[in-house]
Each structure stands twice: as C-alpha cells, then as structure tokens.
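Asks: Fold the following.
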Amino acid sequence: MTQASTTVKPDAVGVAHTRVEALDKVTGAARYAGEIPFAELAHGWLVLSTVTRGRITSIDEAAVRALPGVLTVLHHGNAPRVKDDVVGALGRPDPIVEVFQHDRVPHAGWPVALVVAETSEQAREAAEALVVTYAQEPHDVAFHAGRPGVYTPPEMETAKGDLDAQLAASAAVVDAAYTTPEQHHTAMEPHAVTVRWHDGRLELFDSNQGSKWVADDLANLFSLDTSAVHVRSEHVGGAFGSKGLRAHHVAAVMAATELQRPVRVVLTRRQVFATTGYRSPTAQRVRLGADADGRLRAFGHEHLNLTSNLREFVEGGAGFGRSMYDADAHHTVNRVVPVDVATPTWMRAPGEAPGSFAVESALDELAERLGIDPIALRVRNEPTVGPVSGLPFSSRNLLGCFEEGARLFGWAERDPRPRVRRDGRWLLGTGTAASTFPSGAAPSTASVTAEADGSFTVRITASDVGTGARTALGLIAAEALEVAPERVRVRIADSDFGNAWVAGGSMGTRSWGWAVMAAARDLRERLPLAAGEIPEDGITATTDTGALIAQLAQKERYAYGAQFAEVAVDVLSGEVRVRRMLGVFAAGRIVNPLTARSQLVGGMTWGISMALHEEAVRDAASGGYVGADFAGYHVAAHADVPAVRAEWIDDPDPDDPVGIKGIGEIGIVGTAAAIANAVWHATGVRHRDLPIRPDRVLLAEARQDGRPDA
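Replies: So this is what the prediction gives:
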C-alpha cells in the first residue's frame, strides 16, 4: 500500500452509519459473557443472605457437597483471603467484592457462599438446598428527610451570599420538598463472568464498562501483578453504571483457582438487584426567591441520599444547579445517611437525574407564581460564567436549545392556564425543563496500525455497552486517516490494550476518540517515511492523551438540552400517558447521527420510566426488596413511548480536537421534570414525589375536590 492510496475523502464523522456489529447482534453471532463456550466449564451459583444484619453461625455444606455434580462450596470458612484496602482508578471498589472474608452480614442479599457444579441446574439446586443459619441483629433501612444520622461529607457544600435574607427580600418564593425512589439499572443482559487460568494468566470473559479497570482492581485484590490478569468484554448488553468489579467476579476467580478449570457465574435478576448497586432514593428541598421580573435572588438546594454502613456514596444531586442558575445568594449541599443497605452506585446521570427533577420542578412552580412563561424565566436567569465557580463556559447554548425546541414543539400556541385542555376523558398538558451534564475527558491510550493489506486496525480498551462505540471510533479514525470507514477495524474491550477511561460519565467516546485521533494523525505523518509497501507486521502509532488533557484550560464544560413533554391524564383512573416528547440538545459534534439519536431517545425513554414507573420498594420489616424482578419493578415499555424525538443544534467544544461532549446521559436529565410539569399543566395539581403513580393522581384529585377520604 502506498501513501497515495489513503487520500480518499471519507464519509465518516457526521454521517449516519449502521453499527459494525449490528448483524452479529441480530443474528445471535455476537457472544456475551455468559455464552462463550469452554471445555470442562463449571457453573457457580451465589447464595445470598436471608437476613439483613447479623452473623453467620453455621453453613451446612456437607449435605450439599454430596449432591450430584457439586464440585465445591466456597464461604468465609474456606475461601482465599483478599486485600481489604484496594483503591483503584475509580476509587475503592464496592466492599461487597471482599466476599467470603468474614461471618458478618451487613445488609440483605449479602453473598454468603458460592456453590459450583458441573451444570447450572445442579449448581442452582445445590445452592437453594444450602442451609445457612444466622445470629440475627436489629436493622435500620428507613430513609426519609429529617431522620437521625444525617451528615455532610467534606467538600459537598457550596455557599455564597445570605440565603435567608435574599428569600425574605424576594417578591416570590418557592420552598418545596421533592422525593425520588430507589431505582435500578435493569440492563437487558444480567451480570455474568467466565474465569479461567490460561498460560499462567488469570483470564476473564466479562460484561463490564472497562476491562482495564476490572483487571487492575482484581490484580490488586488478589495481590497479582497487573500483567497476570487479562480481561475481555467483547459485547455488553447494557450497563448504565452497574458493571464494574462485583462479588460474582471475585467468587468466580476463587472457584477457578481452586478447581483449575473454567468457572462461569451468571446472576439472576433478583441477584442483580441485590448485589450490583442502584440509585439511592433522595429527599430534596429547593428554595427559590425571585424579583417580580423573575430574576433569581436566592437559590437553595439541599439533597439527601442514603448510603451503606460499608462505604460512603454521594448521589450528588445538588450539583445540578451549580452550573445552571445564578443568584445573589446561592447555597447547595449534598448530605448522606448510612443505613443497613447495600452500597448505592453510579446510575445513568448520577446526581443530575434526581437533582434536575427537583430544581426544574421548582422553577416551574416559581414561573407559575410570577405569571411568567417557564422558558422566559430560564432565559432571564441565564448566567455568563459558572454561578459558583466563576469559570468561563467552554461553550453554552442552552437558550438555543429552548428556542429550537419551542419552535418544533409548538410552545407558542400553549395556553398557560392549567386544567383547560381536554380530549374526551383525558386532561392534556405540556411542560418543559432544562437538561445538562458535565463534559469531561480522561487520559486514554490508543494504537492505530497500518496493515500490509491496506486496512487499519485501532486498538483501545474502550467498552461498547450498546452505544455504538466501535462504530464511532472507527469513524473518528477514518476521518483522521482520510480513508473510507470500511478500511478501519476497531478492536476494543481488551485490558491488554492499555489504560483507557471506562464507558461512564458521558466521557467514553470523547476520551477514546481523542486518543484514537491523536494516534491516527501520528500514523498518517509517519506513513510517507515508509518506502514502498507496508511491512507484514504493519506500522503502528500509539498515543497516550494524559499530557494533552492536562493542558485543557480551566473552564466549565457541559452539554445542554431542553426537554418538552405533552401528557394526557385520566383523573378517573389516575393513568398518566406521555403522548409526545421532544428533546433538543447542544452536545458538541455528533460523530454518528444514527447511534447518537438512539442514545438520546433511550435516555428520554428512561426519563419517562423514571417519571411514571420506576420504584424499588424495600420492606422495612425484612430489610429486603419487594418484587425485585421485572414483574414487580416496572419500566417503560413500547406502549408507554408513542413519540419521542431527539434533535440537536451545532455546539462544538472549541478545546476538544474531536469537538464532542458526550450524549450517553443527558437524555434522561430533566425529562422527569418536564413530564411532572406537564401533569401540573394538565390537572392543576403539583406532584413532587416520583413516580407519578395512578394512586397518587387519584389522591391528589380527591384532595383538590376536598373529599374527606383523601
């Protein structure tokens, strides 16, 4: 291949492309972590605690070991020891990974044993037959505002000005409490891992959001050299923050080490609920004060989430307003309370999703009291620099999103009066809310190889959790190389490819794309130096973006959006139907419009689910879940999502060579508030607690009618 043959202007970045692995996925050729065939494969089944707090007093393993096919039973009495002070690239792993290390049970669903057998059916039967006895202790799983034990972690509070004084001087004040329930990731693919020792290395075929992240944490946990752990995660059926290192990984490694044969552990849906994290419930208070013209004098947001007694986790919802709205007095604080539950974790748009519900609902209430259009209120409070940080924005086009969204949605025709539009038995309403999510980048390593056959191979430890990352990275490489995308192969999700950011925080494609672009440009500059044909082993350029990212100027970097919703409410049945939704986003340069729209619509669909359906219920007496499955935990289905439209406006990040900002999470932010605001517009009743269930609609109607049974 000569250099002249690479100078084709490609249809790459900005042109819609079908995912490169699409055919494999729809035909079943794509193998997931629980499907890859292995010779002599053994199957593990976790046994979870049936009490919420206490100690294990005995495990009757002898009877289970005698059952057909059973190979071993691992528990705190015989399992290998692991380190208890591991701190990895993303901090300390969930302490649940320190599995089988002691006899304590800190919460319901704590793993107490792993039964391994020749078949999955034998392992399950034996696990369900294992008798574990406990010395039970009183537990506390209650969560609500005002309960004892609440504290403020370090650096979780910001304050400027006198909030109380500015509230007192305001022409209109909103002081309201909002709640969101516990929510779960519910990825289509349950968590699974297959582990084996091969050629002196520990190999994992996993479903995760970052293979290098999982490999390094496992190496630290088992005191292995990082080169001795190899993790691959070729296909992932959804993650949303839950697929990092978990108890089933560690248990499977222990079993594979003992048995010296491959061991697979696949979690049931109930086990996923118990052991892989969730979004904490929140209790929030928002206080807003404004002049008669709508200018904010006071902005206060108090956000409370629960955490476990094992590790502190802060949901961070009070951070939403720190970049969005300025005021003379600005006070935000995130507080936590530890109780006897599993540790929460990141879940799509952590912090911003619940925080936006409270803030954007309160702004709608303020607009109502002032008699100002909700969009006009936001326009009047558009900041010029970061409201708390004082830093300049890298780019900010929130108002452009509202302008385009209002035009597409038909906002100008809206009658602002509540409870005036009807369609037969349905009350109709429309609502809007703002959306934002940070746009970050983390150091990543990528290599690009010019192959002898004229193709190019990209290698990076990225993770495609269903977002189309392979395709996007191939387009970025093709553009930098100036070749057709068909000539670029992308290999990902292999820890041997080096350090790279995880698929999380809406930072994946931006971080990986920067590394891929830099390596591709470096390779392109080197190709003219190669005389004649490319050698058989190719020519490779490798780039680490750590130094490049460190040079970024100190600015506030966010993606933005405007959410619009129309709902219909049947006040006789309490049913709420979303008839249409529109989201318009300023999210930097869009690499692949086809998969980008899918991500944004997916986030907005999750917002519908958050607003109307999702709610994990915990039984106070047992400390465990009620309905920890898809029968009891409701999510939005096709019939709940009739018309969801996502659009975007031009908004490149001038400091990013790829120009992207990230779109994985912003779609869910503000969606629940837009729906709740639309329900108010339809019914004249404000709902401050999610989800907006039929019983809550009926009770609100009864209160509005003054009925004594309400």
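Asks: Only C-alpha atoms from now on, for both contacts and neighbour counts.
Replies: Will do.
Asks: how long is stretch 523-540 end to end?
Replies: Its start and end residues considered, stretch 523-540 measures 7 Å (C-alpha to C-alpha, to the nearest Å).
Asks: Just the buried residues of that stretch, please?
Replies: Leu523, Arg524, Leu527, Ile534, Gly538, Ile539, Thr540 (16 or more other C-alpha atoms under 10 Å).
Asks: so what's the residue most central in space within the chain up against?
Replies: The centroid of the chain falls nearest to Arg348 when counting by C-alpha atoms, centre = their mean (2.2 Å). By C-alpha atoms under 8 Å, 6 or more residues apart in numbering, the contact set of Arg348 is His185, Phe240, Gly241, Gly664, Glu665, Ile668.
Asks: Next, format these as JSON lines and append secondary structure.
Replies: Listed next are the contacts of Arg348 as JSON lines, based on DSSP: H, G, I helix; E, B strand; the rest coil:
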{"residue": "His185", "secondary structure": "coil"}
{"residue": "Phe240", "secondary structure": "coil"}
{"residue": "Gly241", "secondary structure": "coil"}
{"residue": "Gly664", "secondary structure": "coil"}
{"residue": "Glu665", "secondary structure": "coil"}
{"residue": "Ile668", "secondary structure": "coil"}
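Asks: run this one through as well so I can compare:
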Amino acid sequence: MKFDTPAATNPIDRLKIVGQPLDRIEGPLKTTGTAPYAYERHDVVPNQAYGHVLGSAIAKGRIASMDLAAAKAAPGVLAIVTAENAGKLGKGEYNTAKLLGGPEIEHYHQAVALVVAETFEQARHAAELIKVQYAPAKGAYDLAAPRDKAKPAGTDDEPADSAVGAFDGAFAAAAVTLDATYTTPDQAHAMMEPHASIAAWDGDKLSLWTSNQMIAWSVGDMAKTLGISKDKIHLMSPYIGGGFGGKLWVRADAVMAALGARAAKRPVKVALQRPLMFNNTTHRPATIQRLRLGATKDGTITAIGHDSWSGDLPDGKPETAVMQTRLLYAGANRLTRLRLAVLDLPEGNSMRAPGEAPGMMALEIAMDEMAEKLGLDPIEFRIRNDTQVDPEKPERSFSQRQLTECLKTGAERFGWSARKAQPKQARDGRWLVGRGMAAAYRGSPVIKSGARVRLDAKGTVTVETDMTDIGTGSYTIIAQTAAEMMGVPLDKVVVKLGDSAFPVSAGSGGQFGANSATAGVYAACVKLREAVTGKLGLNAANAQFADGQVRSGERSIALADAAKDAELVAEDSIEFGGLDKKHQLSTFGAHFVEVGVDAATAEVRIRRMLAVCAAGRILNPKSARSQVIGAMTMGAGAALIEELAVDTRHGFFVNHDLVGYEVPVHADIPHQEVIFLDETDPLSSPMKAKGVGELGICGVAAAVANAIYNATGVRVRDYPITLDKLLEKMPDVG
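Replies: Purely as a prediction, here's the structure:
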C-alpha cells in the first residue's frame, strides 16, 4: 500500500478497540516470569553449552600474546574462540568497532576471546585463566581536550552545518543576548535484560535467538560479519527486556555465540556479564554545547545559534544535539553546527531520543535563562517564538503542531501561576521549593513496514511481522489494529513478532515503530478484507466488518465462513510516498517539575512531574502513559545522577555496573501525571498516529534544572546536577 495522500475516514476511526486503554496482552507472561527471553530459551534447541566473553583490559593498542593453555585444560572446556582462529570476519553496517578484537584493540572491554564450556561456571573459570599480554598505545579519552580538532560530521538528511540569514550580525545587534555553554555526560542504557543470545548451526544455516530491536538490520549485519548470505540466518527475538536503543543492532553476544557454536559444534548461549556491558556495547556520548540567543526587548528571537561537540571512535557518528534547534523555535537568523572529535572510548550511538534528549538538556535551560534576562515568564517567551512552519524551510509546514496548547494546558494543570518568579522564595520546612518547565520536541519519522495476516475457520486472525516489543506494548497495539480492521474482539487475534521469517517491519526505534508497524498491519488487513469479501461474494466497497460478521447491504455473513474451506492469507507493506518530505512530522509536549532542595545539604527531591503530549492519535492510552512516565523517569536520572565516569588516563568507564551507575527508581518520584492532547494526524499514516515513547524524555532534565534554579538561585549548566555543584553556591538560609 502506498501512502501518498492524507488519510481519509477508515475503519480505525471507529475506535472501538484502537485508542482504548487496554491491558497488555503479553502482560500475564511477563508478570508470571514465563515470557521466554533470549537467554532463558532452554527449549528451543537441546544440548546448549555456555560461552563467557573475555574483554580487553586496555582501551587502545595491540594484543602482544595470548596464552590459552591453562584455559584449554580447564574442566568442561569445549572450545575457545579468538581473532586468530575465528576465520575472516567482516564488519557490519551498524557497528563502528569490530565485535571481536585482536590483534588490534579499539576500545576497553572489546571482546577478545570466548570460552565455551559445559556450564557457565566452567566457562567463567576458564576465561579467568587466559593470560593476555598487551602493548598499550596512547589514546584520546577526554572530549574537552580534542575539541579544537573536532571536524564537521553529518549526513545528507542531517547535515553538519545549517545556516539561515546572517546569524553573526543579528546576534551582535540584538538588544538582549545569551552566550552560554552546557555539558552533558556519557550515559548508559542500563536496561534490565543483558545482551544475550543462543546460537545453533544446522549445516551452514544459523539460528539465533537474541535480544534485538531491529530484526532485518541485524540479519544483514550478522551476514556481513560471518560472510554468509542473509537467507542462511534465522533470527528470533520475541521478547526483549528493555533496549532504549542499545539493542538496535547485533552486538558481541550474538557474534560470539555464533562463532562459539561453530567452534564447539553444538548450540551455545552467551550473555554479556553486566560489568562488561557498559564498555563493550554502545552508550550515549557526552556533549559540549554552546547556545547563543539574541532577541528584541519584547522577546522576539532574532538570532539563534547552537554548536555541539561530541566524540566517537574513528568512522563514528556525532550526537546530533542541534537537530531540535533547527525546528523548535522561530528566528530569522540561525546557525547550528555539529562537530565530532575522535575518541578511543567505547562506541557512542543511539540512546532513547538520540540528539533531542541531550540537545534539549541545553536548549531548554538557555531558553529559561533568556526569559529571565528579558523579564518574561518562560512559558510566555516560548509561546512568542512558536511557529507553524519549519523555521529553516518556511515552505514546509508542520503536519500538526500543538506546542502552545501543550504549554498552556500544562501551566493550568500544574498550577504554574502560583510559582514564584524570583528564585529562593518558596520554603517548606527545611526544603527550598522550586518549579520549572521545558518544552518537549521529538521528530516522528515513518519507515516502510510489512505484515502478514491469516484468517482461520474459527474466525481467529493471526498477525505475523518481524516487529519487536521492547516493553513498549507492540503486541497489544498491533492486536488492537487487526481487531479493529477485521471486526473481531481482541481475544480472537494472535500476534507473532520478532522473527526474521516474518515480513520486514519498521522495527522498534527512533519513535517510528508504533505508527509505522501498525500502519503495515493496517495495509495487510486491507488486503485480507478484500480476500474475505471476494470469498463471500460481497461488495468490498461497502462491506462492514464488526462483531465477527461481514455485512454488505442486507446480507450478513460470519467472518469465519470465509476461511471454512481453507485459511486465507494476505500480506502487504505500508510505503510512505513523500508526505513526510512535504510536511514536517513531529511530536510536541511540555514538562513541568516541582523539586525540593534541602537547604543544608543541597539534596534534591523531585516532588511531582507533569507531561503534556501532542503526539497524534494515541493507540493505547494505558501503554502510552507507561512509556511517557518511564521516559520522564529517565530524564530525571539524566538531570540528577546518571553519568558514566571516564578514566581519562586509561580510557574506560569506571562505574561499569548497576552499583556505580545509578538510575532512578519509583521511590525517587512520588507523583507523575501525563496528559495527551486530542490529536489525529492524517498526514502521518492511515493510523493518524505518531510516536510518543521518546518525546517523554525530551526536555525533562532541563525542567528539573530550571526547577532547581527556581528553588535555590543556583544555575548549573554541567549535568548531572549533583550536590557538589550546588553546595558552595546555596543561599544562606540560617
């Protein structure tokens, strides 16, 4: 199905099942511990052995020698894989460094060996017996040091530099200006389920049970890495215990499991041990961001400039922290630039809302600082600079843009009018109380996505697509889509996901998954409806599917009758024909936060949070709310505690476990509220939906920072906002 004209009225608009806050259909499996995650799939293939990965002890250099004798002689050892005996390995499209290092080492904890043994304990013990001698080389590990040598880095879709008007002159002539630098740290995905895989060979064919967000991408990368054709690989990932972008592509666990299974000649399972994950896999890279704003005295932005520096391995990609600044606020004179420094730290890559999440951490503090200089309420300042067209391409309008409505709705619900504009004015016992806010922005791209649907003689509809569910509710919204289209209750729909044998979907990532994947299911169901009406001899043009019946004119026939002789099968994809190029597809929101800051210790406590989101049709308000409050919690972590501490001498993240890398928990935030504005977007897809799971994190950290400033009068531009950055500047309240 080609989607190249705005969506008209269609069966989804009935909203009998789509748009309802239904429980997750896979919820009972997960809450009872019976959902089969990758490492736990003991039943898929017999005689599984265990693999244990050994990571490099240096960040840059070479392996001088590797003594495997003791490890080979250890009890239970079946095989040891290293770069020397693994055979020629290619490099996938989506990984920057090789997934098996040696003799060259590209980053700390790069996999250098896999020990395969009968038990996990035997494999781990033997791995500890491997003696590796390294020849270290000097590396670059501090973003601030090579910043001046950073080079422009971008793509055709996201160029490194963007300029409109004459920024330098407009900034110099502006009545009110701000020039400030902000920093965000390296951050870890820290998902609950580790990277894990089970690999089994049948001749030259590989079966891989893994934890992965993008099935088709990963089949391609496995094929390139192993030097085999894609049709020789069967990849399955039906349940994923969190990804946040860290499982967008295959990592060392999958490659090493496949190599180990080939070497041991039996199935092998590998889970990256938690202390290895932080350096071995990807992370959100640190940024240095310079914001320059110029405005008239009445608060109209005349100049907006945003420069961002980040670092990555050679051939890596920048953290695209300026992208929202190109689209969020009006301003005649604009300049944004991305610069990438070469660092020898582990690979930087996508983490929930890459680009916008760290970019908004800087931009939305700068907007508050500028509002204060202008003597304007920060909400009013944002509203005065709202726009309904792309500020850099005025001929292109937004498909939907309710930023102002989000700001006003949030202000009313949160009680913003009671906020003290001057900092340090509100007290609650020993706590200094402050309120802050920030706008939220995240792009909402669409990607081709396919599905197969089956109807059997019992009237059951089965959906097959390689779409994945990373805890986001894909199973449920896909079932809702099929149920609505085919006119059956939810319990008559079976959804099968995460299998490369199924049609290729959009996959889970980039906030494109829900809208694109359900649109693909919609397209397949349109074909199935045509097959059903043809089989039943009904007029497809006016046929209605409802309550398990198909009605046309005076006739009403049971849906199941269409398949009484043989199962009906239909397959199709949604292909987007360019509406997303003619119009900017984006989601908008507003975040409001109230904090208490201990007047003596500078301890910060978040008291309440509110998010208002305009994100197209909300396919399931219950699961969407869950996504947003999870994102808000991640944003709170980014504001206050999350930081991968870099050892700039030896080039690794010191706090590489869940003891040293702290993440927020439920008890840290006692009250969260989410409001979804009523919105449908016929330019986005037949579903008239968008994504929402990443919008929820964008702007949150800045809202927390702005609330802390309102409480204490201390402006921190260096995330995370820890006690040491507040204590010395805290007001004297004795």
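Asks: Let me see the TM-score of these two.
Replies: Here the TM-score for the pair of chains, by TM-score structural alignment, normalised by the length of the first structure, is 0.95; 690 aligned residues with a C-alpha RMSD of 1.8 Å.
Asks: Apart from its chain neighbours, what residue comes closest to the aligned residue in the first structure for Thr601 of the second structure?
Replies: Using TM-score structural alignment, the partner of Thr601 of the second structure in the first structure is Ser573. Using C-alpha to C-alpha, 6 or more residues apart in numbering and skipping residues adjacent in sequence, the residue nearest Ser573 of the first structure is Pro694, 6.7 Å away.
Asks: Neighbours of the counterpart of that neighbour in the second structure, how many?
Replies: Using TM-score structural alignment as the criterion, Pro694 of the first structure maps onto Leu723 of the second structure. Leu723 of the second structure is flanked by 15 other residues according to other C-alpha atoms under 10 Å.
Asks: now swap in Gly33 of the second structure and tell me
Replies: Neighbour tally, Gly33 of the second structure, other C-alpha under 10 Å: 10.
Asks: And it, what's its match in the first structure?
Replies: In the first structure, Gly33 of the second structure lands on Gly28 (TM-score structural alignment).
Asks: The residue nearest to Ala38 of the second structure when sequence neighbours are not counted and Leu313 of the second structure: what is the separation?
Replies: In this structure, Ala38 of the second structure finds its nearest non-sequential neighbour in Thr210, 4.9 Å apart by C-alpha to C-alpha, 6+ apart. Look at Thr210 of the second structure and Leu313 of the second structure: by C-alpha to C-alpha, they are 26 Å apart.
Asks: Please identify which of those two sits among more neighbours.
Replies: Taking other C-alpha under 10 Å, Thr210 of the second structure and Leu313 do not tie; Thr210 has more neighbours (31 against 20).
Asks: now the more buried one: how far from Ile198 of the second structure?
Replies: 6 Å.
Asks: and if you look at Thr96 of the second structure?
Replies: Taken as C-alpha to C-alpha, the span from Thr96 of the second structure to Ile198 of the second structure is 23 Å.
Asks: In terms of neighbours, single out the busier of those two.
Replies: Comparing Thr96 of the second structure with Ile198 by other C-alpha under 10 Å, the one with more neighbours is Ile198, at 32 against 20.
Asks: Can you report how many residues neighbour the nearest residue to Ala126 of the first structure once chain neighbours are set aside?
Replies: Closest residue in space to Ala126 of the first structure, ignoring its immediate chain neighbours: Val64 at 5.7 Å, by C-alpha to C-alpha, 6+ apart. Close neighbours of Val64 of the first structure, defined as other C-alpha under 10 Å, add up to 22.
Asks: State the number of residues packed around the aligned partner of Val453 of the second structure in the first structure.
Replies: By TM-score structural alignment, Val453 of the second structure lines up with Val448 in the first structure. Counted with other C-alpha under 10 Å, the neighbours of Val448 of the first structure add up to 31.
Asks: quick one, what contacts Val448 of the first structure?
Replies: Counted by C-alpha under 8 Å, 6+ apart, Val448 of the first structure has contacts Phe456, Thr457, Val458, Arg459, Val516, Ala519, Ala520, Leu523, Thr540, Ala541, Thr542.
Asks: sec struct for it, please.
Replies: Under three-state DSSP, Val448 of the first structure comes out as strand.
Asks: check contacts around the nearest residue to it once chain neighbours are set aside.
Replies: Among residues not flanking Val448 of the first structure along the chain, Val458 sits closest, at 4.5 Å (C-alpha to C-alpha, 6+ apart). Val458 of the first structure sits next to Ala446, Ser447, Val448, Thr449, Gly474, Ala477, Val488, Arg489, Val490, Arg491, Val516 when contact means C-alpha under 8 Å, 6+ apart.
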